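In: Structure, please.
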Amino acid sequence: MSAPIRLSIALVTRNRPDSLRRCLTSLRLQDTPAFEVIVSDDSENPAVAAAIAQEFEARHVVGPRRGLYANRNAAAQACRGTHIRTMDDDHTLPPGHLRACLEAVTRDPHALWTCGEQSFIDERTNTFTPYAAQLHPSGVAHAMADPDDNWAIADGATIYPREVFERGFRFVEELGYGSSYLEFGALLYARGWRSRCLPGAFVEHHDEAVAQNRHSPLSCLYASLCYNLFFRRNLLRALRHAAPHVAHFGALPRLLRLARSRWKS
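Out: Purely as a prediction, here's the structure:
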């Protein structure tokens, strides 16, 4: 008999207590509770988030303070469930969302499950994206062809089997915000985990105009190199997509070492 599904929420936060409270309130209102909620906190004053987490019966852990993806890794490693659902403090969930997540994981516990997104900019409705995106050879996000067999990642809204992290797979921590999370999806796909889109499920992302247009050229170049040199090897395509990043070619030795260490291990 297979073990019962236990869905952990790996929630990352940093210096946004009001957003954290709104997020945890949304989780409390779900008709199906998570097995546990882990709040991995990169805040300058962790006591604030710790108090909020205690109020909502979530487990607070102090984050590594090395950036978003180091914190995401820390949150996942603190989880004890069979499956780990990423979440950001500026997300809320529509009614019935966690029930849909659990039903999907029960149908296919070995897949990664991703969600769409309804975005709000300064609390005004913005774009609706029904599906997560997957890594393109250029290093950016691209629509997948098959919702049930792809390498898409929804950065703060993906469910991973716990085995992913138990086997030592991690988000890239060295490059900060950007396309490196998409590389994680391609790497896991190459290692046998396919991504599937959870039909009709989405998160509500409460962003701010000042935070838009976040971009990391190094992360994009790195993700493109991983795609074209390891995931779907094509040297000519690798050169073509690297050319627009010529200003960052000084970082190529470091990026290639990083890519080789992950994809050749």
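
In: going forward, measure contacts and count neighbours with C-alpha atoms only.
Out: OK.

In: Any idea how many residues pack against the residue lying closest to R22 once chain neighbours are set aside?
Out: Using CA to CA, 6 or more residues apart in numbering and skipping residues adjacent in sequence, the residue nearest R22 is T92, 7.2 Å away. Using other CA atoms under 10 Å, T92 is surrounded by 23 other residues.

In: Same question for E57.
Out: Neighbours of E57 under the rule other CA under 10 Å: 14.

In: show me where the stretch 151-265 of the chain has strands.
Out: 158-161, 195-207 (DSSP state E, counting those that start in this stretch).

In: from memory the residue nearest to R22 sits against S26, does it?
Out: Yes. Counting by CA atoms under 8 Å, T92 does reach S26; the two are 5.5 Å apart.

In: One more, please, to line up against the first structure:
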Amino acid sequence: MTATPVSATLESGVPVSIVIVSRNRPEALRRCLTGVEQLQYTPFEVIIVADPAGIAVARAMHFAGALKLVPFDRPNISAARNLGIAEAAGEVVAFIDDDAVPEPQWLRHLLEPAQQPEVAAMTGFVRGRNGISFQYRARRLSGSGEPETLDIDPETPSILHPPPGGAIKTEGTNMAFWRDVLVEMGGFDPAFHYYLDETDLNMRLARAGHATAIVPLAEVHHGFAANAMRSANRVPRDLFDIGASWAVFHRKHLPAQDRAAHWAHLRAQERRRLLRHLISGGLEPRDVPRLLRRLDDGHAEGVKRPIASVTLPEKANSAFRPFPARARRSVAMFTRPIKLARDRAKAAKRALSGEIVTLINLSPTALYHRVAFDPAHAIWLQTGGIYGKSTRDDAVFRLTRRLDRLQREVKRVARQRGFGDDHRR
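Out: Have a look, this model is predicted:
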């Protein structure tokens, strides 16, 4: 079965530069770029700031000639992002991590509130590894830089002004800023090698009086790929940069008399986190003191790490290089486990021909649903049971007809994926 496809149209708006920083994750970058190719927005350009392996992957993509490639092989995400901003010729600069994939309508929704005069930054919701649950939604920052949950309308953009002493949080894997504001702010502070880099920028934006738009339907899927700091299961491998970043943050944003107490609070939080991983089997007993020592070593280094202002070019170093975005119809295909291999091949052919394909494979069970972007076939694959959960507030078991459930799942992601209102066999 197939849901009726929607006429292909590209949303047109302000020119956007997408910056993707990648290091030691070439296959994740390939997946991200495969998803970026399906974005239904124009005009945008793509800037890859990456190590040699990432540059090699980018050069192997069939649209490599449309990419701006910036070699960079140091573990400093702030410095890497600043290099991307320097090359960005779009009016807005958007950021997505290399281990994330955007929904096809990501930029369309993310840029919707951009023309509101008080808006300097935009951020969206982030789905986690199962493609269903939200990893991040709406958050603000306390005066000490810690995130706090916000309750906003889950369907429409919310334009928020910073709370007293705090800020509105943008999510590093799903955020955008007017380029002239980034230049005015001095971009990202390279003293934050990893962690708190966008938090620091959020606090500076707040002090300057800028508003941030939180756009729920601007979704990306974030897998939390492994890196030097954590495993793929989010088990800490090294806490040095977390300690260093907090020390830098304290020097920039907290009164001197408050820093020691807040650091003690944060250190206790990290210790509890390590103990939870120890109990769940992710860490061994000897790992806990080792990681806490690394946290303390990082903090000691961050106390004396140089903090320097950054000057970004008012005009980009290179001309805008529009990505060859292609207007694509979005279509949902329905299958069953026994027919999955056959229908996956059919879906791949349709994706190759220029469609955005969602393949929904439901069994007659109550299995929880999962959604993943399959880079090998360039399709969105949803699996689970006809009677199983696909949202947090679903019942564990819901009796329903197969076709009704399929139509419900299409409707659930219609605005993010680009479906219309008419879905039938």
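
In: And the TM-score between these chains?
Out: With the length set by TM-score structural alignment, normalised by the length of the first structure, the two chains reach a TM-score of 0.78; 248 aligned residues with a CA RMSD of 3.0 Å.

In: Point out the one among the strands of the stretch 151-265 of the first structure that comes closest to A49 of the first structure.
Out: strand 195-207 (18.5 Å; CA to CA).

In: okay, the closest one sits on what stretch of the second structure?
Out: Strand 195-207 of the first structure corresponds to residues 212-224 of the second structure when matched by TM-score structural alignment.

In: same check, this time on stretch 75-88 of the first structure
Out: Aligned by TM-score structural alignment, stretch 75-88 of the first structure falls on residues 84-97 of the second structure.

In: just how off-centre is that stretch within its chain?
Out: Centroid separation for stretch 84-97 of the second structure versus its chain: 15 Å, with CA atoms, centre = their mean, to the nearest Å.

In: What is the end-to-end distance of it?
Out: Start and end residues of stretch 84-97 of the second structure are separated by 13 Å (CA to CA, to the nearest Å).

In: Then stretch 39-50 of the first structure?
Out: End-to-end distance of stretch 39-50 of the first structure (CA to CA): 8 Å.

In: Show me the contact partners of it.
Out: With CA atoms under 8 Å, 6 or more residues apart in numbering as the test, stretch 39-50 of the first structure has contacts from 10-15, 17, 20, 53, 58-65, 71-72, 74-75.

In: go again using 6 Å as the cut-off
Out: Stretch 39-50 of the first structure has contacts (CA atoms under 6 Å, 6 or more residues apart in numbering) with 11-15, 59-63, 65, 75.

In: Let me know the closest of the residues you listed to W113 of the first structure.
Out: Lowest distance from W113 of the first structure to the contacts of stretch 39-50 of the first structure (CA to CA) belongs to L11, with 16.5 Å.

In: Can you give me every residue that contacts the residue nearest the centre of the first structure?
Out: Geometric centre of the first structure, nearest residue: D155, 2.7 Å, by CA atoms, centre = their mean. The contact partners of D155 of the first structure, taken as CA under 6 Å, 6+ apart, number zero.

In: mean shift between stretch 195-203 of the first structure and the second structure?
Out: In the superposition with the second structure, the average deviation recorded for stretch 195-203 of the first structure is 1.8 Å (mean CA distance after the TM-score superposition for the first structure).

In: what comes up buried for that stretch?
Out: 195-199, 201-203 (16 or more other CA atoms under 10 Å).

In: Next one: I85 of the second structure from F125 of the second structure, what distance?
Out: Using CA to CA, we find I85 of the second structure at a distance of 23 Å from F125 of the second structure.

In: Which of those two has more residues huddled nearby?
Out: Between I85 of the second structure and F125, counted using other CA under 10 Å, the more crowded position is I85 (30 against 25).

In: so that one is in which element?
Out: Using DSSP states H and E, the element containing I85 of the second structure is helix 77-87.

In: residues contacting the aligned partner of R23 of the second structure in the first structure?
Out: Matched by TM-score structural alignment, R23 of the second structure corresponds to R14 in the first structure. Applying CA under 6 Å, 6+ apart, we find R14 of the first structure in contact with 41-43.

In: Now R14 of the first structure: closest residue in space that isn't a chain neighbour?
Out: Excluding the flanking residues, the one nearest R14 of the first structure by CA to CA, 6+ apart is S43, at 4.3 Å.

In: What's the match for E57 of the first structure in the second structure?
Out: Match for E57 of the first structure (TM-score structural alignment): A66.

In: Quickly note the distance from that match to V93 of the second structure.
Out: Here the criterion is CA to CA. By it, A66 of the second structure lies 17 Å from V93 of the second structure.

In: And E270 of the second structure, by the same measure?
Out: 33 Å.

In: In terms of neighbours, single out the busier of the two.
Out: Legend: neighbour count by other CA under 10 Å for E270 of the second structure and V93, higher for V93 (25 against 20).

In: ok, that one to L69 of the second structure distance?
Out: For V93 of the second structure relative to L69 of the second structure (CA to CA), the value is 16 Å.

In: Okay, buried residues for stretch 33-48 of the first structure please.
Out: Applying 16+ other CA under 10 Å to stretch 33-48 of the first structure flags 33-43, 46 as buried.

In: Between the two ends of that stretch, how far is it?
Out: End-to-end for stretch 33-48 of the first structure, by CA to CA: 24 Å.

In: any idea how far that stretch is from the chain center?
Out: Here the centre of stretch 33-48 of the first structure is set off from its chain's centre by 16 Å, with CA atoms, centre = their mean.

In: What of stretch 174-185 of the second structure?
Out: With CA atoms, centre = their mean, you get 17 Å for stretch 174-185 of the second structure.

In: same deal with stretch 246-258 of the second structure?
Out: From the chain centre to the centre of stretch 246-258 of the second structure is a distance of 27 Å (CA atoms, centre = their mean).
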